[in-house]
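1. prediction below, plus the sequence it came from.
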Amino acid sequence: MTLRNASRKPMPAGLGWHPYFPRHQGVELSFAASAVWLNGSDSLPHERLPVPPQWDFARRRALGHVGLDNCFEGWHRQASVHWPQAGVGVEMTAQEGLDHLVVFTPPAPQDFIAVEPVSHLNNAINLPVPQAHGIVVLGPGQNMTRTLRMSIRLDGSGAIV
């Protein structure tokens, strides 16, 4: 994905993907991160903490209904969603510059989840130093490019589709 500043003035920029996946019984999630932002009453990040055990998906495990709508930092830019009953999974590998991962797991009975590699912390544009949270300032005519690879894996075969 590429964003180009076609104006004559500098502009703040950020990019990200927001893939949604079906939440079938037993869906599993895997990604490693060093920190997570807790949301305030306005549903925007306000406090950065180490990842608590209940939100630690460094080892693939059942997602359940943990109720996340949070931005993770220090993730290794690799995540997977796996449906063991169907024998299929999706692996995501993000390029440097997609240094945040938003995970959205709405409460039941919602039937979807989202695992979202993004360049910046939610609401970073409104923080005192947006660039410290992933926002990039593009000069006139400059581009920002970020790459995400998504692969489908079939259990047992190792096949990538």
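-> On my side now, so go ahead.

2. every contact and neighbour count from this point should use C-alpha atoms.
-> OK.

3. which helix or which strand is home to the residue nearest to residue 32 when sequence neighbours are not counted?
-> Spatial nearest neighbour of residue 32, chain neighbours left out: residue 58 (4.2 Å); criterion: C-alpha to C-alpha, 6 or more residues apart in numbering. Residue 58 is part of no helix or strand when elements are defined by DSSP states H and E.

4. for residue 58, list the residues it contacts.
-> The contact partners of residue 58, by C-alpha atoms under 8 Å, 6 or more residues apart in numbering, come to 30-33.

5. any idea how far residue 79 is from it?
-> The spacing between residue 58 and residue 79, counted by C-alpha to C-alpha, to the nearest Å, is 9 Å.

6. shared neighbours of the two, anything?
-> Contacts common to residue 58 and residue 79, judged by C-alpha under 8 Å, 6+ apart, are 30-32.

7. of the residues you listed, which belong to strands?
-> Among the shared contacts of residue 58 and residue 79, the ones falling in strands (DSSP state E) are 30-31.

8. please tell me which one of the shared contacts of residue 58 and residue 79 counts the most neighbours.
-> Most neighbours among the shared contacts of residue 58 and residue 79, by other C-alpha atoms under 10 Å: residue 31, with 21 neighbours.

9. now that one: how far from residue 1?
-> To residue 1, residue 31 is 22 Å away according to C-alpha to C-alpha.

10. check it against this one:
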Amino acid sequence: MSANNPHPIHWLQHAGQRLGLVPSLGGGVAAWQLERAQGALDLWRPWDGRNPDRYSLASFAMVPWSNRISQGGFTQGDVFHRMRVNRIGEPYPIHGDGWLQAWKLEQPAANTLEMTLHSQQFEGNPYAYRALQRFVLRKGGMDQTLSVTHTGAQPLPYGLGQHPWFLRTPATRLHAPVQGVWLSGVDPLPVAHTTAFPPSWDPCDGLNVNGTLVDNAYTGWSGAARITWPEHQLQLEMRVPEIEARKQNDGFCLLYRPAQGPAFCFEPITHPIDAFHVDGQPGLRVLQTGETLTLHTEWRFSNLP
């Protein structure tokens, strides 16, 4: 990287993998690659090293909530907390505020990178918290942990998510056991929940990641998913052990399948879109001062059978 680049990439090389992080650009990921004889193979769509738009990163963390919040904010107890729009072109605040701030990087072990953030009511929002991202490269994959600890005086609802971008080939498929999906309006906020999937929307038996727009949260997720790239004879498995351990198929995940472009997103999330305004606030966790919420995700790659 150039010495005058304001967002240098910090690299970790271990177990036949290369991981690049960009602490100054929202604590984002620049690249996650497999080292192959024919050259590096990107598991996530790589950042170009220049574009400051966080949506051009390979992945970023969503904290202290994921996706959109409507109605100008939310009410906790008897207090309405106003939330500002935080992305040009978006009518609602989106993906929290951790992705908009600079993080601090440390390397506690030869196979581990960590980034930390202390956020104090960023741009006037009510959240005060400490956050941690931990990346551990292991043989055959990576363990990724995101945690947030509430440091404010008054309890607030929290949520977490990861926002990885996957390169898609013509034959790429997504396999994820789910039970339902939130249908959206044009904005796109959820308007109705259904267990009858629209055509080409069901990932249970292998969804084509090329197709019409999907930007929707799924319910009843088992906590496991698999992406296959037959052109590369490769598959990547994702699991959230906490969801799997409950054995209740009660997790949430989100698919963003744009109609054009080289990549799609499959996001492990702790709550559906605009959960702040859904009855019961599903998936959100109200944290008292000092309490912590954690999302741990395990990624494992292997050759296709």
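-> Nice, thanks for sending it over. All of these numbers come straight from a predicted model, not from anything done at the bench.

11. would you mind finding the match for the residue nearest to residue 32 of structure 1 in structure 2?
-> Aligned by TM-score structural alignment, residue 58 of structure 1 pairs with residue 204 of structure 2.

12. kindly indicate which of the contacts of residue 58 of structure 1 lies nearest residue 6 of structure 1.
-> residue 33 (34.7 Å; C-alpha to C-alpha).

13. that closest one matches what in structure 2?
-> So, by TM-score structural alignment, residue 33 of structure 1 is matched to residue 178.

14. equivalent analysis for residue 10 of structure 1, please.
-> By TM-score structural alignment, residue 10 of structure 1 lines up with residue 155.

15. go ahead and confirm that match touches residue 287.
-> Yes: between residue 155 of structure 2 and residue 287 there is a contact at 5.4 Å, judged by C-alpha atoms under 8 Å.

16. residue range for stretch 231-239 of structure 2 in structure 1?
-> Mapped onto structure 1 using TM-score structural alignment, stretch 231-239 of structure 2 spans residues 85-93.

17. what's in contact with that stretch?
-> 26, 77-83, 148-156.

18. can you do 7 Å?
-> 77-83, 148-155 (C-alpha atoms under 7 Å, 6 or more residues apart in numbering).

19. quick one: which of those is nearest to residue 18 of structure 1?
-> Of the contacts of stretch 85-93 of structure 1, the one sitting nearest to residue 18 of structure 1 (C-alpha to C-alpha) turns out to be residue 148, at 11.1 Å.

20. if I look at the closest one, how far off is residue 1 of structure 1?
-> 8 Å.

21. out of the two, which sits in the busier spot?
-> More neighbours surround residue 148 than the other of residue 148 of structure 1 and residue 1, with 18 against 10 (other C-alpha under 10 Å).

22. contact partners for the equivalent of that one over in structure 2?
-> Aligning on TM-score structural alignment places residue 148 of structure 1 opposite residue 297 in structure 2. Counting by C-alpha under 7 Å, 6+ apart, residue 297 of structure 2 touches 143-145, 238-240.

23. sec struct for residue 297 of structure 2, please.
-> Using DSSP: H, G, I helix; E, B strand; the rest coil, the structure places residue 297 of structure 2 in strand.

24. picking that back up, looking at the contacts of stretch 85-93 of structure 1, which one is closest to residue 50 of structure 1?
-> Closest to residue 50 of structure 1, out of all of these and judged by C-alpha to C-alpha, is residue 77, at 17.2 Å.

25. isn't the closest one right up against residue 100?
-> No: with contact defined as C-alpha atoms under 7 Å, residue 77 of structure 1 does not reach residue 100; the gap is 8.3 Å.

26. the two: which is more packed in?
-> Neighbour totals were compared for residue 77 of structure 1 and residue 100, and residue 100 leads with 27 against 21 (other C-alpha under 10 Å).

27. any idea how far that one lies from residue 18 of structure 1?
-> For residue 100 of structure 1 relative to residue 18 of structure 1 (C-alpha to C-alpha), the value is 12 Å.

28. swap in residue 90 of structure 1?
-> From residue 90 of structure 1 over to residue 18 of structure 1 the distance is 14 Å, taken as C-alpha to C-alpha.
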